[in-house]
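Q: Got a sequence here, can you model it:
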Amino acid sequence: MKRTITATVNNSSGVLNRITGLFARRQFNIESITVGVTENPETSRMTFVVNVDSQRGLDQVVKQLNKQIDVLKVRDISDETIVARELALIKIMSTPQNRSEIETLARPFRASIVDVGPDSMTIQVTGDHQKVEALIDLLRPYGLRELARTGATALKRSTKKQSDVQYSFIQ
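A: Okay, here's the model as predicted:
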């Protein structure tokens, strides 16, 4: 089963290595990992997407992660309502004749063309895993030259219902 784990950690060298080592010792395959500084420059947020065989094994890893000195908070957010996004840069072969066709394919995905060369284009797409995969599949017939993508990064959705939010407008 695929699980999404987030960890807030001290922003110091070696933390990523120690944490990924815990996953490796448990023989969990890390499908994707993203790491970045949070709103506090002293902490980083790690998002792991892992394949696990059992909930029991995952619970053990979460417990071990929580014991690490540099780990401030660990959460399995797989069963929560989350916002998750990936980024992909897709370089495909293109000619001046088919560029408008490729642009038309990219438009419904809200993808943008970030580079154009004499015989290639680079397209940037952001979205959930299925959206990124769907665009890659559509562009594959043009010839993929290079593909670089991030792993998923995720946040728990706000829990307030729209009807609970009060609005005030400045007149």
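
Q: From here on, just use CA atoms for contacts and neighbour counts.
A: Will do.

Q: on contacts alone, who are the packing partners of the lengthiest helix in the chain?
A: As assigned by DSSP state H, the longest helix anywhere in the chain is helix 55-67. Under the contact definition 3 or more C-alpha pairs under 8 Å, 6 or more residues apart in numbering; DSSP states H and E, helix 55-67 sits against helix 15-25, strand 71-76.

Q: One more, please, to line up against the first structure:
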Amino acid sequence: MLRIDVVAMPLAVARVATILARRGFEMLTMDVAAPVDGLRRITIEVDTADEIRLAQLVKFLNRSLDVVKVVRLSDDRSHNRRGVFVSVGFPEGGLPEAVAIARAFSAEIVEAHRDRCTVFAAAEPARIDALVKALSGFTIRELVMAPPLRISRPLRKGCLAVDRTRTWGQQ
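A: Below you'll find the predicted structure:
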């Protein structure tokens, strides 16, 4: 997974995609954020386990004039979440079972009818996959999955320690 900050100029995203295509990398997901302070953030999940090839890709991207910064986001150094909407159909009277499955996965029922419902969840990709598998006993009418969202974790010791004994406003 790579996070790439590029200059918010026309065709900058296209040039990054071209670099990936020319080097033979297949993108599993690509998420492009709206420009903020003249920069656009691109998060790309590439299909490779070869560390040498990935390091070469980072070098190629850093050579591009559009690229400001490239950060590799590994599983152990980042938070990873994915969002999903699952529309399921079931026989009449099956709603309680669908609600029980959704609650077990901390998902929300955003729409419910006698014979169908829509479930929304945002969690780690493995948990999302487990939710979809649990709902596969019903008829899955539609499945909309967002690309993974990832953010770097601070690695400094004690950086975000939380004192649970205090409440807001106490000193």
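
Q: The longest helix of structure 1 vs structure 2, average offset?
A: With mean C-alpha distance after the TM-score superposition for structure 1, helix 55-67 of structure 1 departs from structure 2 by a mean of 1.5 Å once superposed.

Q: how about that helix: buried residues?
A: By 16 or more other C-alpha atoms under 10 Å, the buried positions in helix 55-67 of structure 1 come out as 58, 61, 62, 65, 66.

Q: Reformat these as CSV; add distance to residue 147 of structure 1.
A: CSV is the format used below for the buried residues of helix 55-67 of structure 1 (distance: C-alpha to C-alpha, whole Å):
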residue, distance to residue 147 of structure 1
58, 31
61, 31
62, 32
65, 32
66, 35
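
Q: Return the residue of structure 1 aligned against residue 48 of structure 2.
A: By TM-score structural alignment, residue 48 of structure 2 lines up with residue 52 in structure 1.

Q: which ones are touching that match?
A: Contacts for residue 52 of structure 1 (C-alpha atoms under 8 Å, 6 or more residues apart in numbering) come out as 1, 2, 3, 28, 29, 58.

Q: Nearest residue to the residue nearest the centre of structure 1 in space, please, no chain neighbours.
A: Centroid-nearest residue in structure 1, with C-alpha atoms, centre = their mean: residue 152, separated by 1.5 Å. Excluding its sequence neighbours, the residue lying closest to residue 152 of structure 1 (C-alpha to C-alpha, 6 or more residues apart in numbering) is residue 86, at 4.8 Å.

Q: what's the answer for residue 22 of structure 1, then?
A: Once flanking residues are discounted, residue 22 of structure 1 sits nearest to residue 61: 6.9 Å by C-alpha to C-alpha, 6+ apart.

Q: From residue 26 of structure 1, how far out is the one you found?
A: Distance of residue 61 of structure 1 to residue 26 of structure 1, given as C-alpha to C-alpha, to the nearest Å: 7 Å.

Q: same question, residue 48 of structure 1
A: Distance of residue 48 of structure 1 to residue 26 of structure 1, given as C-alpha to C-alpha: 14 Å.

Q: ok, those two, which is more surrounded?
A: Ranked by neighbour count (other C-alpha atoms under 10 Å), residue 48 of structure 1 and residue 26 place residue 48 first, with 24 against 13.

Q: how about that one, secondary structure?
A: Residue 48 of structure 1 falls in the strand class when you classify it by DSSP: H, G, I helix; E, B strand; the rest coil.

Q: what about the strands in structure 2?
A: 2-7, 27-32, 39-46, 67-72, 78-89, 108-112, 116-123, 139-145, 149-152 (DSSP state E).

Q: Could you provide those strands in JSON lines, with additional columns for distance to residue 98 of structure 2?
A: JSON lines is the format used below for those (distance: least, C-alpha to C-alpha, whole Å):
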{"stretch": "strand 2-7", "distance to residue 98 of structure 2": "36"}
{"stretch": "strand 27-32", "distance to residue 98 of structure 2": "29"}
{"stretch": "strand 39-46", "distance to residue 98 of structure 2": "31"}
{"stretch": "strand 67-72", "distance to residue 98 of structure 2": "38"}
{"stretch": "strand 78-89", "distance to residue 98 of structure 2": "9"}
{"stretch": "strand 108-112", "distance to residue 98 of structure 2": "9"}
{"stretch": "strand 116-123", "distance to residue 98 of structure 2": "8"}
{"stretch": "strand 139-145", "distance to residue 98 of structure 2": "11"}
{"stretch": "strand 149-152", "distance to residue 98 of structure 2": "26"}
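
Q: Among those strands, single out whichever gets nearest to residue 130 of structure 2.
A: In terms of C-alpha to C-alpha, the element of the strands of structure 2 nearest to residue 130 of structure 2 is strand 116-123, at 10.6 Å.
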